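Enquirer: Got a predicted structure plus its sequence, pasted below:
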Amino acid sequence: MAGAGQRRSGRTRTTGGTQRRRASRPTEEGLIPLLAAIARDVDRVVQRPPTRTSVRTKYQVVALLVREERARVKSDPDLSLAKREEELKRLDGLATILAKIAARDTSLLALLADDARVSESARTYKATVLRSAGRDVPDEPEPPAPVAVAPESDKRVVPQSAIAHRLANPFLAPDFGVAQERRAAAPRRLASWELLDTLFRSFERDAPGARACMDLPEPTALTATATRVPLGRELMPHQAQLVTAAARGHRTFLLADEPGLGKTAQALIAAQAADAYPLLVVVPNVVKTNWAHEVELWTPHRRATVVHGDGDQVDAFADVVIVNYDILDRHVGWFGDLGFKGMVLDEAHFIKNKGSQRSQHVLALSERIRQRTARPLLMALTGTPLINDIEDFRAIWQFLGWIDDDKPLGGLMTALEDTGLIPTDGGWYAAARTAVVDQGIVRRRKVDVAADIPARRVADLPVELDGPLGRSIRAAETALAARMVESYRRATAGREASPEDGIDLDLARRIAAAELKDSSSKRKGENVFEMVRKIGQAKAGLAADYAVQLARNVGKVVFFAKHVDVMDQAEQIFADRGIRYASIRGDQTAKARAQNIKAFTEDPEVQVVVCSLMAAGVGLNLQVASNLILAELSWTDAEQTQAIDRIHRIGQSEPVTAWRIIAAQTIDAKIAELIDSKSGLAAQALDGVAIEEGESSADVQLDALVALLTDALEAEGLH
């Protein structure tokens, strides 16, 4: 392709090794030269991220036209063999340019997929390019209709608890405000305009000083019963602002705060303020258990139930029903009939593909809720920046009831009417952007609310271990506890003791110490160290999944693990998800270590560094990141703190969050509790807390076994 391999300066190398400026020549005509010029423009822009939606549209259109032109050239009977080869060679050059662009921004690869969505703006731009190249514009086929949600599905289930709920509540009281809400949304002056495309483009245009967050009220004293937080817990000012808005009647939120700013707590207290019960919460599997944990922490008087599999153990009478996206299709039927008054989507960008079954089920449920409740609480939680890939938010806006497939709805349409403008007016885009933001977009970054949050903190993320490995871990823990209980029984046999004497803690410690010593000497078999290692292996995939979410939402992430197999598993997941990573391990040479550190700290495309807790716990400066994953627990707080100090250092400009992945209902949770109690952590805030002198890993190991033994004794009623 002419000009494809030349430098952008316009110079070419002569045979004598000197350079001279290429003589100007008339602009080449035709489709391929035009596509090459557009591709070079895209290449220049992509080198200065972020890549805007308009640029992504150009990239996709060039790729589509290259694909179509290649098919045309191959099948054109009027082309000579030489001409066909020449045209294909030029198209190969264009494809090379596109590949290099995608290497700079790997998210562009999604636009090349066979099922990638082609937006209306992309179709329009494609027609413009074809006309500019002197080509006829063929009639575009109608875009495929959204995947319909079948009224009945072979996968759908109705748990026994849901049947009992239906029998106990055969009729749901009608909400007569629904019809009034829908009547008020009828468009007037703007009825004949195509508005959705202009709304999306309003977020692509340069808008100095434009707000990315709705105006939030000053936080009020949250003392009313509806908004009161439990004793010992306190909302930060930025969290209280959103809750105050909900308490004053705002009901739809696109909550796009960065991870670490407490979106879960905001959603739960907002639901309490809006009395949005029963509340449906749809989440990724990795955080399902954490949501149940957060309900207990922030709204302890509300009952939560987590839906697993076919929902055999679900409590349909609970206040908060938590389900993961992967099994939503099984339960969408009875969910639609339960009478939810609120719905929360965590990691809401999971529904960005409107044609997917997952998105269609979510949209159908939100529509069902709006049909039954005039002003339900609808919240979409995501840390993805709002200015990137704005088309991806189409499904989220529809979930919130701001738009449908064709037009703005309700309050958004009213706000656009109230501007007094039409899309051809100069101030339309700024006014349209403001109207959308005021519907409920809330976006705060760590640096924006740095005064509200600790400079560094640990946030626990409980996860459930499913599958054979999870079952084997629980079985091993039960066997270990039973072994120690049997030792306790033998030691106390023949004693005359009354129930008031309680458990002999001194004896329990001696039994635990013996077990610990025995475990240390074992090379194989089930023991506490092997069990903890298996827990790390079982958590690896979940921890890596969460690291992927963080990397895509906020940028660079540091991933710490103790064992090589856990690091290997995480790195494989990153590779499979298209996440570039660096690795710091104990068996590396000094040169390899330095290269990996440089790659993470200097290459914007390297999003994750996978670190050995022992090899990278000291002597590293990784403050280019402000988020850290602790995939496996340390035996001491000192090791944990040393890991966090790799990013909480001089030069760190943002508050640091360490996400600690904890296997719920296992010894892992007890170890985390013991580490915190020994280090004096309060509410997981680390600032100003000194590490206790003399703390050792053996202390935590021993106390964990003592706790396991005493819990088993109490469960069996033994003393």
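Expert: Great, that's in hand. Numbers count the residues shown, from 1 in each chain.
Enquirer: from here on, contacts and neighbour counts on C-alpha atoms
Expert: Will do.
Enquirer: residue boundaries of the helices in the stretch 201-350 of the chain?
Expert: Under the criterion DSSP state H, counting those that start in this stretch, helices of the stretch 201-350 of the chain are mapped to 237-247, 263-274, 288-298, 328-337.
Enquirer: next one: the stretch 451-600 of the chain
Expert: 467-492, 505-521, 528-554, 564-576, 590-602.
Enquirer: Of those, which is nearest Met379?
Expert: Distance to Met379, taken as C-alpha to C-alpha, is lowest for helix 528-554 among the helices of the stretch 451-600 of the chain, at 17.8 Å.
Enquirer: Throw the helices of the stretch 201-350 of the chain into CSV and include distance to Arg205 and mean neighbour count, thanks.
Expert: Formatted as CSV, those follow (distance: least, C-alpha to C-alpha, whole Å; neighbours: other C-alpha atoms under 10 Å):
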stretch, distance to Arg205, mean neighbour count
helix 237-247, 27, 23
helix 263-274, 28, 24
helix 288-298, 37, 20
helix 328-337, 37, 19
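Enquirer: Of these, which is nearest Asn553?
Expert: With C-alpha to C-alpha as the measure, helix 263-274 is the member of the helices of the stretch 201-350 of the chain nearest Asn553 (13.7 Å).
Enquirer: returning to what we had before: make TSV from the helices of the stretch 451-600 of the chain and add distance to Arg20 and mean neighbour count to it.
Expert: What follows is the helices of the stretch 451-600 of the chain, written out as TSV (distance: least, C-alpha to C-alpha, whole Å; neighbours: other C-alpha under 10 Å):
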stretch	distance to Arg20	mean neighbour count
helix 467-492	67	16
helix 505-521	74	16
helix 528-554	44	21
helix 564-576	44	17
helix 590-602	35	16
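Enquirer: next up, a second structure to put side by side with the first:
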Amino acid sequence: MAGAGQRRSGRARPAGGPRGGRADERRRSRHPDEEGIIPVLAGITREVENAVGRAPTRAAVRTKFQVAALLVREERARVMADGDLSQAKRSEQLKRLEGLATLLARIAARDTSLLALLSEDARVSDAARAYRATVLRAAGLEAPEEPEPTPPPAPVPGAEKRVVPRSAIARQMANPFLAPDFEAAAERLARPRRLAGWELLEPLFRSFEDASPGAPACMPLPEPRAVPTPRGRELMRHQAQVVAAAARGHRTFLLADEPGLGKTAQALLAAQAADAFPLLVVVPNVVKTNWAHEVGLWTPLRRATVVHGDGDQVDAFADVVIVNYEILDRHVGWLGDLGFRGMVVDEAHFIKNKTSQRSQHVLALSERIRERTARPLLMALTGTPLINDIEDFRAIWQYLGWIDDEKPLGRLMTALEETGLTPADRGFSAAARAAVVDMGIVRRRKVDVVADIPARRVADLPVELDGAVGRSIRAAEEVLARRLVGRYRAALEARGDAAVVDGVDLELARRVAAAELKDSSDKAGGENVFTMVRRIGQAKAGLAADYAAQLARNVGKVVFFAKHVDVMDTAEQTFADRGIGYASIRGDQTPRVREKNITAFTEDPDVQVVVCSLTAAGVGLNLQVASNLVLAELSWTDAEQTQAIDRIHRIGQSEPVTAWRVIAAQTIDAKIAELIDSKAGLAARALDGAAVEDGEASTDVQLDALVSLLTDALAAERTA
């Protein structure tokens, strides 16, 4: 509201002829202190004071209180700015206004709910506006015409949590001119002509239900051409086809390949082919570290950054920004303004519920990208079969820009127009389905590309141990490393001056590690390599179970292996919480219970996961009803790992087998995985599934893990 004094266009005069009569005499004889708005406000304030003493405070009294406070504030500002007032007059009026303000503050102290009405951004109701006009007129002032009140904007979900990392601000300042490109926007404005007035979305969804059994849901893909890949890495034919399509100009993909067919590599190399950097990748928490790892493997010249928490460590200048669904609400603001040229949504079935905040954030981000960038690369990755429930893909199609809430958009609308059919025509369903598939649906199963992929492979899934648990484990590793370094230094000193060596004495390091290993085996208490590996397994348990749950929803039955009972307990609780049926195979079960649980997993379609003990279920089981296996904890030998994999990779298995090995990044877990792989030859004789006595290999891995921890700590000391 403007100040009261700004509306003093003239004093209200009595109606009639020239001044005279008793009324005019009373007006002329009124004391100057009784004129103007201050005495009116004083009267209102006294009324409010009397009324507030009789609780509860009514709405009309609250309105009077707010208007009095607003006008006291406005009148004070007017008096301060009025150059025609003498200093004495100004001081007098300010003193009177100060008295009113003090009284109003005392009133608010008696009813603290009135304090909210004193804030600068307090909402002024229509009733308060009307009463304010009445007060101004009573004071002989002209009431202003109030503008039509504008409704407050709807609150943005999660806006109170949003953050802007410092590096994001730096990037925006370095590149402030991100002008929108209107080419894509114009394309999206394609208007229906022949199909105007027809309801099209429901017939589009229904067309997938009406399709003949076995009809492929895969767009025509070009023959693969040579795709540049880093040395030592090679694309399979089915992967190269998607990259070739992106290189030819296709920009939207619903990549629904089964897990294990390399969707991550396809997405990254498609972004490379389309020059779609910077690239935004939205993923579940359990795989975001793996995405950063894959960026380093497939596009090593591109820099990746992973958003954790409030993004304090994020590098907004990176080529690939990876963020998980769970924290997207905090970062959706600055991500929308960063200027991405491509976006990948992994496990895209997570956004099927359009009313959820994460779905709304993903859709808002894709809309911002499509507004700013001509034909950005947009990819939705999911292993969930397309025909399970086509309505689930409404949000995915909208993310890709194929539809909005009411109709098909752009190229899809054009394709439907070009069919020459309407939903009432017999052939519309098949033509509509083909039009959607051609927009970029790619669905291949393992059996479809069996010639491309090995019969059995181990895929590492790095995970980040965040929070207090992760910090505790890393601190324990530092304690163990310092103890090893102390032992090593003491051994060097005991050998005397002649024992000074250049660099690290590896033979001495192995003796120190062997002594530590012996002490760890002999002592029940204290932090050692065995307790640390167990703690890592416990910390990974929830993440590994979460990934197994995703696999179960995508491809059906999954085998989950763990070494420790508490890890199995955590996994089973996770599956129960997610409504996923599971069976359990443990060492303390009777043969009858064990057989019952095996039968439940192999024959009951509602039992999607079997949770197995690595030691109790690593041999003698036939679980080839599944082709995916999750190793939640690492064994100490390749032989033990192979035995577990061979529970599903055996005679009767009709599909290629993938073992997903969950590894805690930046911990000793990663070193153990590397050592197991390097010693795979020691367990080669176990590939036929026979039992192996390989204790020596197990000891070697434990010893080498400690040697690696020691040498890394010594190297860090030299470079510090």
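Expert: Sure, I can see it. Since the model is a prediction, treat every value here as computed from it, not as a measurement.
Enquirer: of the helices of the stretch 451-600 of the first structure, which approaches Ala459 of the first structure most closely?
Expert: Set against Ala459 of the first structure and scored by C-alpha to C-alpha, those come closest in helix 528-554, at 12.8 Å.
Enquirer: so how far does that closest one sit from its counterpart in the second structure?
Expert: After superposition onto the second structure, helix 528-554 of the first structure sits on average 0.4 Å from its aligned residues (mean C-alpha distance after the TM-score superposition for the first structure).
Enquirer: Would you mind giving the orientation angle of that helix with respect to helix 467-492?
Expert: 140 degrees (axes from the mean of the first three to the mean of the last three C-alpha atoms, to 10 degrees).
Enquirer: Run the chain-centre distance for helix 528-554 of the first structure.
Expert: 15 Å (C-alpha atoms, centre = their mean, to the nearest Å).
Enquirer: what do you get for stretch 161-180 of the first structure?
Expert: Distance of stretch 161-180 of the first structure from its chain centroid, counting by C-alpha atoms, centre = their mean, is 33 Å.
Enquirer: which other residues reach that stretch?
Expert: Outside of stretch 161-180 of the first structure, the residues within contact range by C-alpha atoms under 8 Å, 6 or more residues apart in numbering are 314-317, 334, 338-339, 370-375.
Enquirer: Can you tell me what Arg166 of the first structure aligns to in the second structure?
Expert: With TM-score structural alignment as the criterion, Arg166 of the first structure lines up with Gln172 in the second structure.
Enquirer: Is it correct that that match falls within a helix?
Expert: Yes: counting by DSSP: H, G, I helix; E, B strand; the rest coil, one finds Gln172 of the second structure located in a helix.
Enquirer: Check for me that Ala380 of the first structure belongs to a helix.
Expert: No: counting by three-state DSSP, Ala380 of the first structure is not part of a helix but strand.
Enquirer: give me every residue that touches it.
Expert: Going by C-alpha under 8 Å, 6+ apart, Ala380 of the first structure touches 253-255, 344-348, 396, 400.
Enquirer: Report the separation between it and Phe253 of the first structure.
Expert: According to C-alpha to C-alpha, to the nearest Å, Ala380 of the first structure stands 6 Å off from Phe253 of the first structure.
Enquirer: do the same with Arg211 of the first structure
Expert: Arg211 of the first structure is 15 Å from Phe253 of the first structure, by C-alpha to C-alpha.
Enquirer: quick one on the thing from earlier: any of the contacts of stretch 161-180 of the first structure buried? List them.
Expert: Buried members of those, counted by 16 or more other C-alpha atoms under 10 Å: 314-317, 334, 338-339, 370-375.
Enquirer: In strands, which of these fall?
Expert: Nothing among those maps onto strands, per DSSP state E.
Enquirer: With Glu417 of the first structure as the reference, name the closest of the helices of the stretch 201-350 of the first structure.
Expert: Set against Glu417 of the first structure and scored by C-alpha to C-alpha, the helices of the stretch 201-350 of the first structure come closest in helix 237-247, at 23.6 Å.
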